[in-house]
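1. here's my sequence, what's the structure:
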Amino acid sequence: MKILIVEDRELDAKLLRFVLEGSGHEVSRADRADEAMRMISGGLAPEAIVTDLDLPDADGVTLARCLGRHSATAHVPVIALTAHPDHFPLRSETRACFAAYVVKPFDTRTFASLITVACEQQRRFAEYSAVGLNS
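-> Presented below is the predicted three-dimensional model:
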């Protein structure tokens, strides 16, 4: 699976890359939200996006909303990652921007499978929604 990591902390990004590539995923990385959007606009087609909520140029919620409006990523699950769980959005419409929430330090043994499960749930939800809309 192709995964885009949006993480400005070098050590965290290296750990994420190590864990995900070790599970067979292809990983790209952006340091900032605007870089992630440029990569996607330039043709990068991730199947999942893992973003820190605390980025230097925009918060992860803003990025997730942009991704949800972009035709290339509207269907892509976005996983929020933060060292500050109090930064998780409280409003349900904001929480809905994310397929999952993960607190740092994350469990390196289960993180890759969490991504896989989030993608599968997103796919099933999209199929269910399409069936409901076509009925």
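2. from now on I want contacts and neighbour counts done on CA atoms only, so please keep to that.
-> Noted.
3. for residue 63, which non-adjacent residue is spatially closest?
-> The shortest distance from residue 63 to any non-neighbouring residue, by Cα to Cα, 6 or more residues apart in numbering, is to residue 33 (6.0 Å).
4. residue 6 is in contact with that neighbour, correct?
-> Yes: the criterion here is Cα atoms under 8 Å, and residue 33 meets it with residue 6 at 6.8 Å.
5. element containing residue 13?
-> helix 10-22 (DSSP states H and E).
6. so for that helix, what gets flagged as buried?
-> Neighbour counts over helix 10-22 (16 or more other Cα atoms under 10 Å) mark 13, 16-17, 19-21 as buried.
7. for the comparison step, fold the sequence that follows:
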Amino acid sequence: ETALSCFYDPAKEEAPECGLASHSYYDEDWGGISARQGWDTKDCNVDFGNTCYNDHHYHFGYFVVSASILAQIRPAVLKEPLFTSYINTLIRDTTNPSKDDEFFPQFRAFDWFDLHSWSHGVAPMHDGKDQESTSEEINLL
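-> This next block holds a predicted model:
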């Protein structure tokens, strides 16, 4: 619970127990959440390319599943607005079902023809996009 709160609670931005936890940034250009370090350093590769939407459907899945487990163990966490807002935002970033959401695209990386999400985000790759880990993707879904 403490580790998860390091990512969404602004009061813990400099907390020693949070170490290098990355606070998120809303990117108005692409309509999504990304790690702030990449924006601070203007480096798309920081935090495994999170700033350029690389593998969001994998990485954010760990947060969503952890939050689900935490909610089962301690249901009171669902009454904490920062917690629920953060987790719902990660879901909207990766698997948003709404075409009417003005802040996040619908199914950002999911390809309905191939029935999986593509990796590498918005960064160009000379070999094109790929699918690296179906098990991590299913973890989110």
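8. TM-score of the superposed pair?
-> The TM-score (TM-score structural alignment, normalised by the length of the first structure) is 0.25; 64 aligned residues with a Cα RMSD of 5.0 Å.
9. how many residues are close by the residue nearest to residue 63 of the first structure?
-> 25 (other Cα atoms under 10 Å).
10. can you map out the strands along the first structure?
-> For the first structure, applying DSSP state E gives strands covering 2-6, 26-30, 48-52, 78-82, 100-103.
11. ranking those by burial, who's on top?
-> Greatest average neighbour count among the strands of the first structure goes to strand 48-52 (a mean of 27), per mean count of other Cα atoms under 10 Å.
12. so what does that one touch, helix or strand wise?
-> Packing contacts for strand 48-52 of the first structure, counted by 3 or more Cα pairs under 8 Å, 6 or more residues apart in numbering; DSSP states H and E, involve strand 2-6, strand 78-82.
13. just the buried positions in the lengthiest helix in the first structure, please.
-> In terms of residue count, the longest helix belonging to the first structure (DSSP state H) is helix 111-134. Along helix 111-134 of the first structure, these residues count as buried under the neighbour rule (16+ other Cα under 10 Å): 111-112, 114-115, 118-119, 122.
14. and those residues as TSV, adding distance to residue 78 of the first structure?
-> As requested, those are exported to TSV (distance: Cα to Cα, whole Å):
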residue	distance to residue 78 of the first structure
111	14
112	14
114	12
115	9
118	9
119	9
122	10
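15. can you put the helices and strands packed on strand 48-52 of the first structure in CSV and add distance to residue 129 of the first structure?
-> Shown next, in CSV, are those (distance: least, Cα to Cα, whole Å):
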stretch, distance to residue 129 of the first structure
strand 2-6, 24
strand 78-82, 18
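16. what comes up buried for the host helix or strand of residue 84 of the second structure?
-> Assigned by DSSP H and E, residue 84 of the second structure falls within helix 81-95. For helix 81-95 of the second structure, the neighbour count (16+ other Cα under 10 Å) marks 83, 86-87, 89-95 as buried.
17. can you check stretch 34-49 of the second structure too?
-> Applying 16+ other Cα under 10 Å to stretch 34-49 of the second structure flags 34-39, 44, 46-49 as buried.
18. show me those that map onto strands.
-> Per DSSP E, those map to strands at 34-35.
19. ok, so of the buried residues of stretch 34-49 of the second structure, who is nearest residue 61 of the second structure?
-> residue 34 (13.9 Å; Cα to Cα).
20. wait, isn't that closest one in contact with residue 46?
-> No: with contact defined as Cα under 8 Å, residue 34 of the second structure and residue 46 do not form a contacting pair (10.6 Å).
21. any idea how far residue 67 of the second structure is from residue 110 of the second structure?
-> Note on residue 67 of the second structure: its distance to residue 110 of the second structure, by Cα to Cα, to the nearest Å, is 22 Å.
22. how much space between residue 91 of the second structure and residue 58 of the second structure?
-> Distance from residue 91 of the second structure to residue 58 of the second structure, by Cα to Cα: 11 Å.
23. if you could redo that for residue 27 of the second structure, that was the one I meant.
-> Counting by Cα to Cα - residue 27 of the second structure and residue 58 of the second structure are separated by 19 Å.
24. ok, now residue 8 of the second structure?
-> 18 Å.
25. just residue 116 of the second structure next, same as before
-> Distance from residue 116 of the second structure to residue 58 of the second structure, by Cα to Cα: 12 Å.
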